[in-house]
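Novice: I would like the atomic coordinates for the input below:
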Amino acid sequence: MAMTYRCALVTGASKGIGAAIAASLVEEGLTVYALGRSESSLAELATRLGERFRPLVADVRDFTGIARALGGVEIDVLVNNAGGISTVRPLYEQTAEETDEVIALNLTAPLQLIRMLLPGMIERKRGHIFNLTSTAASAVFPCTTGYGAAKAGLSQAGRILRYDLAGTGVRLTEIAPGRVETQFYLQAFDGDAAGLQERMYAHQRPLHPEDVAAVLLGALKLPFNADVAEIIVSPTDQAVGGHVYPSATPST
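Specialist: Below you'll find the model as predicted:
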């Protein structure tokens, strides 16, 4: 299907999955408003991707500031990708601030952006919302209580919204990736990049940001009467819960 959407807002677009999604959308001819907190990273991407990549330096939780910065731009595609996890510890060992932050980033902020942009999409009878959740929304990963709860909440919000949006022409797709090789967990690993690589990515093949972008683009390019509601994208080497299950060794 020829791409008829014109403008997208991608959150967390300065690196990782968000940057890969933004690049894919630019290649399809969309103007992409790329939201992130790193001005230098966004500027570097703008140099590479050209004038259809529009940097928007902001905190995803500042939805009123984001609305002012967009200035009435008609957003056809919203990609709620930004999120974070500051610590991987049991809930009872976290501070109140750490728990508040993970809920605000992964649940409250995307819901506020959806609330803000949906009226225009409904009025134009054109739009597609993508919520990037995680396999942590439905599987048990130790020490991720707040993160898993926030992603599960966003997942359930999407199911309810599909009922509310039926007949409006607006589509909503949840993409739940498994382990993706990015710097997402770097803060939780106290900035230890080598340790992160060893524990998370060195011993089983992870997904890459471009894999997730390809899945999103496939859903976006379906005919308008078709909506892929929920997609789980898992590394071939990862099973639910993050574990690898080797073949049984024959007894001797």
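
Novice: From now on I want contacts and neighbour counts done on CA atoms only, so please keep to that.
Specialist: OK.

Novice: now the strands for this protein?
Specialist: 7-11, 31-36, 53-57, 77-80, 127-132, 170-177, 230-233 (DSSP state E).

Novice: any chance of those in TSV, with mean neighbour count too?
Specialist: Shown next, in TSV, are the strands of the chain (neighbours: other C-alpha atoms under 10 Å):
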stretch	mean neighbour count
strand 7-11	25
strand 31-36	25
strand 53-57	22
strand 77-80	26
strand 127-132	24
strand 170-177	23
strand 230-233	16
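
Novice: Can you tell me how far Ala219 is from Thr108?
Specialist: 25 Å (C-alpha to C-alpha, to the nearest Å).

Novice: do Arg205 as well
Specialist: In terms of C-alpha to C-alpha, Arg205 sits 32 Å off from Thr108.

Novice: Also Glu44?
Specialist: To Thr108, Glu44 is 29 Å away according to C-alpha to C-alpha.

Novice: Would you do the same for the sequence below? I want to compare the two.
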Amino acid sequence: MKTAFITGATSGIGRATAIALAEAGYEVFATGRNAAALDGLRDEHPSIRPLAADVSDREAMESIVADLRVDVLINNAGVMPPLGNFADMALADIDTALEVNVSSAILLTRAVIGGMRSRGSGHVLFVGSSAAHAAFPNVAVYSATKAAIAGFAAALRADVSPFGIRVTEIVPGRVETQLYKSILDADARAAMYAGGVALQPEDVAAMIVAVLSLPERADVTRFDIMPTRPTTPSGSMQGSKS
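Specialist: Here you go, the predicted structure:
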């Protein structure tokens, strides 16, 4: 049975992917800070193994993966700093975004890539963002972190592809997740997802499973997955009369 290690698995894309991979026959190591949510995942599917940990705790993450065989690593954990002009950002919010979105993903990848190289196979996936590839206001640091991941994924692929390791950058558009929960009130979140046109976490999870199902000779280096219908900045469908 192949194994998959997923960070940020307590909600959103991480949770949906953990379930989808378990249903596809993987043994899934699901990490996150919410132990109760992880236990719920295990109750939902017995092949999911919950591992409560904070991705920014380097020693804890290295200890967890030290004795694991990881065939697929999905770097999904991420944070969205409070929206606003960069000049007004708190230094603590900048530090947190860099630590969780960039440093933690790079260091965890470093912890497992050696085993993949010695086996001559493996797949590393990074959940990026369309914000890495287009300019939007009020998300300068978030965009920078996701652009850093895009660059790292491309360079990592150049390093490890000779050893049979695949690397994929996942570039979602607007997905209805909990990412904005702590920085937007309920009304603002409702406006963002109005019209029911946003992607759902299960959509991204289905694409991840499809990419992983390809033969090892094929590497989807990057896939963009966007809502079919465009949305306005407030989230409502363009052209809607409602």
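
Novice: Now do the same for Arg89 of structure 1: its match in structure 2.
Specialist: Residue pairing (TM-score structural alignment): Arg89 of structure 1 is matched to Gly84 of structure 2.

Novice: Who are the contact partners of that match?
Specialist: Pro137, Asn138, Val139 (C-alpha atoms under 8 Å, 6 or more residues apart in numbering).

Novice: Aligned against structure 2, show me the partner of Met116 of structure 1.
Specialist: Using TM-score structural alignment, the partner of Met116 of structure 1 in structure 2 is Ala111.

Novice: Please tell me how far the closest residue in space to its match that isn't next to it in sequence sits from Ala198 of structure 2.
Specialist: Distances taken as C-alpha to C-alpha, 6 or more residues apart in numbering place Glu62 nearest to Ala111 of structure 2, at 6.3 Å, with adjacent residues excluded. Glu62 of structure 2 is 35 Å from Ala198 of structure 2, where distance means C-alpha to C-alpha.

Novice: Equivalent analysis for Thr109 of structure 2, please.
Specialist: According to C-alpha to C-alpha, Thr109 of structure 2 stands 30 Å off from Ala198 of structure 2.

Novice: returning to what we had before: pick out whichever of Glu44 and Thr108 of structure 1 has more residues nearby.
Specialist: Comparing Glu44 of structure 1 with Thr108 by other C-alpha atoms under 10 Å, the one with more neighbours is Thr108, at 17 against 12.

Novice: Could you check how far the more buried one is from Leu207 of structure 1?
Specialist: Thr108 of structure 1 sits 26 Å away from Leu207 of structure 1, going by C-alpha to C-alpha.

Novice: for Ala58 of structure 1, same thing?
Specialist: 27 Å.

Novice: Who are the contact partners of the aligned residue in structure 2 for Lys221 of structure 1?
Specialist: Superposed on structure 2 with TM-score structural alignment, Lys221 of structure 1 falls opposite Ser213. Residues near Ser213 of structure 2 by C-alpha under 8 Å, 6+ apart: none.

Novice: follow-up on the earlier one: more neighbours: Thr109 and Ala198 of structure 2, which one.
Specialist: Ala198 (23 against 18).

Novice: quick one on the thing from earlier: distance to Ala152 of structure 1 added to the strands of structure 1, as TSV?
Specialist: Output for those, formatted as TSV (distance: least, C-alpha to C-alpha, whole Å):
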stretch	distance to Ala152 of structure 1
strand 7-11	19
strand 31-36	23
strand 53-57	28
strand 77-80	14
strand 127-132	11
strand 170-177	10
strand 230-233	13
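
Novice: between those, which one is nearest to Ala150 of structure 1?
Specialist: strand 127-132 (11.6 Å; C-alpha to C-alpha).

Novice: Do you have the helices of structure 1 handy? List them.
Specialist: Along structure 1, counting by DSSP state H, helices occupy 16-27, 39-49, 63-70, 96-103, 109-124, 145-165, 193-196, 209-220.

Novice: Please identify the most buried of the ones you listed.
Specialist: Compared across these, helix 16-27 shows the largest average neighbour count, a mean of 23 (mean count of other C-alpha atoms under 10 Å).

Novice: what's the spacing between it and its chain's center?
Specialist: With C-alpha atoms, centre = their mean, to the nearest Å as the basis, helix 16-27 of structure 1 stands 11 Å off its chain's centre.

Novice: Find me the equivalent region of it in structure 2.
Specialist: Residue span in structure 2 matched to helix 16-27 of structure 1, by TM-score structural alignment: 12-23.

Novice: Superpose on structure 1 and give me the mean offset of that stretch.
Specialist: Compared with structure 1 after fitting, stretch 12-23 of structure 2 has a mean deviation of 0.6 Å; criterion: mean C-alpha distance after the TM-score superposition for structure 1.

Novice: Contacts for that stretch, please.
Specialist: 4, 6-9, 27-28, 30, 41, 45, 47-48, 76-77, 176-178, 201-202, 204-206, 208-209.

Novice: on that earlier part again, could you save the contacts of Gly84 of structure 2 as CSV and add columns showing neighbour count and distance to Ala158 of structure 2?
Specialist: Putting the contacts of Gly84 of structure 2 into CSV (neighbours: other C-alpha atoms under 10 Å; distance: C-alpha to C-alpha, whole Å) gives the following:
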residue, neighbour count, distance to Ala158 of structure 2
Pro137, 11, 32
Asn138, 16, 33
Val139, 17, 29
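
Novice: a markdown table for the residues you listed, including distance to Arg58 of structure 2?
Specialist: Compiled in a markdown table, the contacts of Gly84 of structure 2 are given as follows (distance: C-alpha to C-alpha, whole Å):
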| residue | distance to Arg58 of structure 2 |
| --- | --- |
| Pro137 | 32 |
| Asn138 | 29 |
| Val139 | 26 |
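
Novice: Nearest to Asp88 of structure 2 among those?
Specialist: Asn138 (10.0 Å).

Novice: Against Arg42 of structure 2, how distant is the closest one?
Specialist: Separation of Asn138 of structure 2 from Arg42 of structure 2 (C-alpha to C-alpha): 37 Å.

Novice: quick one, what contacts the residue nearest the centre of structure 1?
Specialist: In structure 1, the C-alpha nearest the mean C-alpha coordinate belongs to Asn81, at 2.3 Å (C-alpha atoms, centre = their mean). Contact analysis of Asn81 of structure 1 by C-alpha under 8 Å, 6+ apart lists Val10, Thr11, Gly12, Ala13, Ile17, Gly18, Asn131, Leu132, Thr133.
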